[in-house]
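> Structure, please.
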Amino acid sequence: MSSGPVRGVRFALQRQLAACLLVLSSSLATPPASAREVVDMAGRTVSVPDVVERPFGAAPPLTALLYALDPSLVHSLNMAFTPGSEHMLRPGTMDLPVLGSAMGHGKQVNPEALLALKPDLALGWLNDKSDLPPAGIEAPFRKVGVPLVYVRLETLADWPPAFEYVGRLVGREARGKQLADYIRRAMARVDQAVARVPAGKRVSVYYAETPDGLATDCDTSFHSEPIALAGGANVYRCEQRTMYGQERVDMERILLWNPQVIVAQDPMFIRTAAGDPRWQRIAALKSGRVLDVPRKPMNWLDRPPSFMRALGIQWLANAFYPDRYRIDMRAETRTFYRLFFGAELSDADLDELLGGGRR
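As a prediction, the model looks like this:
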């Protein structure tokens, strides 16, 4: 047989294969015929399915939001939950695939992996500090034909309307309102307790985010917002420059600030500070006011910033001003986990979450 016919047969087979792949891709990515138009929180009009069954959260806060609304809506993760949290979550949650996110840093979602998930809708993180332009965020979803709806989640005050909006979007309206109401009440209680503390008498706080304690965030950053909401005065006063944050500072500046309280995000920092005589000179260490942030199943304050902050600001306010914000944190933590996770915490769970609060 001559080479010409062979090439012709091969070309025909390649065309047939490409056509089959195109049909398969279209069947997975094309939204159902029954659709509706919604206006997202960025003001865009988006065509979405009448019934949303397989939403994808394009960033950790969005996946957290979906989980709280209904764990059955979560089919993949952006990042893993804290190890050892299995009993606080729906069975199988820890085994879900980790696809990454569309944020501009960390593991980025792969369009092919997204397509295999068969999502019918994606939720995008609307945050004015985003390091990516909208085109960069939207690209992977446009490529596979999945509609993207932006949800604003920059401050804790954004969470109640976000829960209500997404609750309506995915058919969980009553649940969305229930969660929104809790957050509004928690914020109001904390604000009422700390609002009258004069600026000059607010507890000075340093936010230590890394094992060495030398990375922190500005007082205006959304990463450190819980400190401000709880009435703390963040000693690192500046304007947030990037979405990621964690700006480096030196030990000399921290010694000059001499904060009354240190909020520690990394558990290794406790060991670092205990073995470094420079840290021992700081007021927070002298008085034992180093707060080890609870992290199960998600961090109570940040990374990711989530609805957990509604509990985190109560924990902080009680630690900053125990005479002003009096609360039974064990009882409140039980209530919160029951509502947002459907989890019943044991005494051992509470000991682990709250027992190491001050070091």
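
> Only C-alpha atoms from now on, for both contacts and neighbour counts.
Noted.

> Please verify my assumption that Asp292 contacts Val261.
No. With contact defined as Cα atoms under 8 Å, Asp292 does not count as touching Val261 (10.9 Å).

> which of these two has more neighbours?
Between Asp292 and Val261, Val261 has the larger neighbour count (other Cα atoms under 10 Å), namely 26 against 23.

> so that one makes contact with Tyr206?
Yes. Using Cα under 8 Å, Val261 is in contact with Tyr206, at 6.4 Å.

> Tell me which residues are up against stretch 244-256.
Contacts of stretch 244-256 with the rest of the structure, by Cα atoms under 8 Å, 6 or more residues apart in numbering, involve 105, 206, 209, 214-217, 221, 223, 278-279, 281-282.

> among those, which ones are buried?
Applying 16 or more other Cα atoms under 10 Å to those, the neighbour count classes 206, 209, 214-217, 221, 223, 279, 282 as buried.

> nearest to Ala233, of these?
Nearest to Ala233 among those is Tyr206, at 8.5 Å by Cα to Cα.

> now what about the helix or strand where the closest one lies, what contacts it?
Assessed by DSSP states H and E, Tyr206 sits inside strand 204-208. By Cα under 8 Å, 6+ apart, the surrounding residues in contact with strand 204-208 are 214-217, 224, 227, 232-236, 254, 259-266, 269.

> taking those residues one by one, which sit in helices?
227, 254, 269 (DSSP state H).

> Of those residues, which is the most crowded?
Top of the ones in helices among the contacts of strand 204-208 by neighbour count (other Cα under 10 Å): Ile227, with 24 neighbours.

> Spit out the contact partners of that one.
By Cα under 8 Å, 6+ apart, the contact list for Ile227 reads 205, 233-234, 313, 316.

> just to revisit the earlier point, take the contacts of stretch 244-256 and write them to CSV, including distance to Ala64.
Below are those laid out as CSV (distance: Cα to Cα, whole Å):
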residue, distance to Ala64
His105, 18
Tyr206, 27
Glu209, 21
Leu214, 28
Ala215, 25
Thr216, 24
Asp217, 23
Ser221, 20
His223, 16
Arg278, 38
Trp279, 35
Arg281, 39
Ile282, 36
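
> just the helices in the chain please.
3-29, 60-69, 111-117, 134-144, 159-169, 173-194, 225-229, 251-257, 268-274, 277-280, 283-286, 309-320, 329-341, 347-354.

> Arg36: which of the ones you listed is closest?
Closest among these, once you apply Cα to Cα, is helix 159-169, at 10.4 Å.

> quick one, the closest one and helix 173-194 angle?
180 degrees (axes from the mean of the first three to the mean of the last three Cα atoms, to 10 degrees).

> Could you list the residues in contact with helix 159-169?
Taking Cα under 8 Å, 6+ apart as the rule, helix 159-169 contacts 52, 65, 69, 151-153, 172-177, 179-181, 183-184, 307.

> The structure of the following sequence is requested for comparison with the preceding one:
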Amino acid sequence: MKRKFIVIFLIVLIAAVAYFMVYTKPWITKISVLYPEDASDIFNELKARFEDGNWFTGVNLKAYTDSENVDEVLGLERVDVVVLNRVDVAEGLRRDGYVDWFIEFANRSRSVYCIAVVKGSTHQSQALEFIRFVLENSKIYADLCTVVTPVRGFGDVPEELQQFVAKYKVIADWANRSVVIPENIKRIVSLVPVITVSIIMEGAGDLLVGVDRISPTSEFLQIVYPRIKNIPVAGFLTEFDEEYILSLNPDVVLVKDSIVVDRFEKIGIPVIVIDMGDLNYEQLYSALRLIGGVVNRKDATEELVSYCESVVESLLNVTSKIPKSERPKVYIAMGDGLTTHVTRVSKDTIWVAGGICVAENLTAPAGAPRVQVSMETILEWNPDVIIAWDPKVKQRILSDPRWSVINAVKNGRVYVLPRGIREWIIPEPEAVLGAKWLAAELYPDVFTFSRDDVREFYSRFLNYTVSEEQIDKILSGTYVTTV
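Purely as a prediction, here's the structure:
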């Protein structure tokens, strides 16, 4: 009887162990996959197929409904693999350190599916094994969504997955859009003059396959960067032919206004908005860094931005201590003298140089950098210094008796604005030269500006040695650009 009991006990024990082994599979490592609920059909199928062919790794699926709260889940629960249905959210997780990389592998409707191993996962190798399975077996979900071919890798994609991916990056533009572009851009179209100039100064002019209609007309740019004469003109701001730009086969188009975005998205061209029309210096630095991120010229960009920052900072170390009431009043004269430039960078240039713009409270109509003023207003302002947009403006002012009572005219302080590629007071890097030049004109006993400053700038950022004659033309504002 005792032997019979032992036999029955052993049979029951073996059955229990067998049941435990079959249904719990303790030898299997379970990875946790957090995925969007709208991809349940895709990941249920992937889980079944993956586990059918894998004795050692299993998958626990966890669905979420709100992608905005994924970071909270990652902070509270153990997750090995995360799937996002928006590229901007995936990039946000990468930026915030939850993942080091992600891969866009499929999309449908408004969802773009990206997958990554969560940083700090205790099952890194198994998580990578699952992602490799997802990438190698797109036929499993090809009928459920659109497969991205080749898949797009962002960030430091692990070596074992690099064979599957084409490298991309996410650029956050000034219209709060997350734009996906190749990591190494090879072909760019710029429809904005200051963006075109900035790209060239950042050492990426060779990437330009189409430019705005203004830049090639710059007499000085044709000298320092002769290739500009041979780059196709693609348009200007909002004036362009989409089909012609499409024929240029650009990787990306850089524009000023978000109103043109739909026109490019309809034909499948990535477009980045950088509103460089009206910037102060801090915004200029940000714009230059954004452009540098697009063209992948980090070192050249930082050198350019650091130069700009150091020049402005050295001026502000002195001029920021000058009370507003003691600053010379400065007027920028254009056209017949009764038109003035009122962009943020022109006002910022005057302020950094130690002056105060008499038109500081005026704003131009949308899309225009200038406003008309009356002679009565000029007489009321009575500027101490006048910056003439070109030599002809200075000549008109000095030959018009109405201006003779103005302090700037009486004291011989009407100066022509220097002009290289463009005028030294518009939102591109030459504006910092304008600030340094103007500071020396306003405070000749405090600041100096020399021909060496001109030589250094164009040598460093355009790799061009300017001649004495060219410096004369720059400082006299006689180089021409057709606007």
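
> Report the TM-score for the pair.
Here the TM-score for the pair of chains, by TM-score structural alignment, normalised by the length of the first structure, is 0.79; 311 aligned residues with a Cα RMSD of 2.5 Å.

> Need the helices of the first structure in a markdown table (columns: distance to Thr242 of the first structure).
Formatted as a markdown table, the entries for those read as follows, by distance: least, Cα to Cα, whole Å:
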| stretch | distance to Thr242 of the first structure |
| --- | --- |
| helix 3-29 | 33 |
| helix 60-69 | 18 |
| helix 111-117 | 26 |
| helix 134-144 | 16 |
| helix 159-169 | 22 |
| helix 173-194 | 26 |
| helix 225-229 | 15 |
| helix 251-257 | 21 |
| helix 268-274 | 24 |
| helix 277-280 | 28 |
| helix 283-286 | 28 |
| helix 309-320 | 21 |
| helix 329-341 | 30 |
| helix 347-354 | 30 |
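
> how about those, which one is nearest Met94 of the first structure?
helix 60-69 (12.3 Å).

> For the closest one, which helices and strands make contact with it?
strand 55-57, strand 121-126, helix 159-169, helix 329-341 (3 or more Cα pairs under 8 Å, 6 or more residues apart in numbering; DSSP states H and E).

> quick check: the first one aligns to which part of the second structure?
Equivalent residues of strand 55-57 of the first structure are located at 188-190 in the second structure, counting by TM-score structural alignment.

> swap in the last one?
Aligned by TM-score structural alignment, helix 329-341 of the first structure falls on residues 450-462 of the second structure.

> how about that stretch: buried residues?
454-455, 457-458, 461-462.

> Pull the distance from it to the chain's centre.
On the basis of Cα atoms, centre = their mean, to the nearest Å, stretch 450-462 of the second structure sits 26 Å off its chain's mean C-alpha point.

> swap in stretch 205-215 of the first structure?
19 Å.

> Can you get me the start-to-end distance on that stretch?
14 Å (Cα to Cα, to the nearest Å).

> ok, longest strand in the second structure?
strand 146-155 (DSSP state E).

> other SSEs contacting that one?
strand 101-108, strand 165-172.

> Report the angle between the first one and strand 146-155.
The directions of strand 101-108 of the second structure and strand 146-155 differ by 160 degrees, with the same axes, to 10 degrees as the criterion.

> tally of neighbours for the closest residue to Phe133 of the second structure other than its chain neighbours?
Of all residues not flanking Phe133 of the second structure in the chain, Phe50 sits nearest, at 7.2 Å (Cα to Cα, 6 or more residues apart in numbering). The number of residues packed near Phe50 of the second structure is 19, by other Cα under 10 Å.

> Double-check that Phe50 of the second structure belongs to a strand.
No. Counting by DSSP: H, G, I helix; E, B strand; the rest coil, Phe50 of the second structure is located in no strand; its state is helix.

> who's in contact with it?
58, 130, 133.

> Mind listing what's buried along the strand or helix carrying the first one?
Counting by DSSP H and E, the element that carries Gly58 of the second structure is strand 57-64. Across strand 57-64 of the second structure, burial judged by 16+ other Cα under 10 Å covers 57-59, 61, 64.

> As CSV, those with distance to Ile8 of the second structure would be great.
Output for these, formatted as CSV (distance: Cα to Cα, whole Å):
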residue, distance to Ile8 of the second structure
Thr57, 34
Gly58, 34
Val59, 36
Leu61, 39
Tyr64, 48
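
> quick one: which two of those are the most distant?
Thr57 and Tyr64 (22.5 Å).

> okay, now the aligned residue in the second structure for Ser287 of the first structure: neighbour count?
Applying TM-score structural alignment, one finds that Ser287 of the first structure aligns to Asn411 in the second structure. Close neighbours of Asn411 of the second structure, defined as other Cα under 10 Å, add up to 12.

> now Asn411 of the second structure: how far from Asp384 of the second structure?
8 Å.

> same question, Val405 of the second structure
11 Å.

> Also Asp262 of the second structure?
Distance of Asp262 of the second structure to Asp384 of the second structure, computed by Cα to Cα: 47 Å.

> Comparing those two, which residue is more hemmed in?
Asp384 (23 against 12).

> What's the more buried one aligned with over in the first structure?
When the first structure is aligned by TM-score structural alignment, the residue opposite Asp384 of the second structure is Gln260.

> before we move on, what about Ser178 of the second structure?
Match for Ser178 of the second structure (TM-score structural alignment): Thr45.

> in the stretch 1-150 of the second structure, which spans are helices?
2-24, 40-52, 70-76, 87-95, 124-136 (DSSP state H, counting those that start in this stretch).

> matching residues in the first structure for stretch 128-146 of the second structure?
So stretch 128-146 of the second structure is aligned with nothing, judged by TM-score structural alignment.

> before we move on, what about stretch 12-29 of the second structure?
Going by TM-score structural alignment: stretch 12-29 of the second structure matches no residues.

> And that stretch, how far out from the chain middle?
56 Å.

> how near is Gly293 of the second structure to Ile272 of the second structure?
12 Å.

> Looking at those two, which is more packed in?
Ile272 (28 against 17).

> so what's the alignment partner in the first structure of that one up against?
Aligning on TM-score structural alignment places Ile272 of the second structure opposite Val149 in the first structure. Each residue near Val149 of the first structure by Cα under 8 Å, 6+ apart is listed here: 40-41, 46, 121-124.
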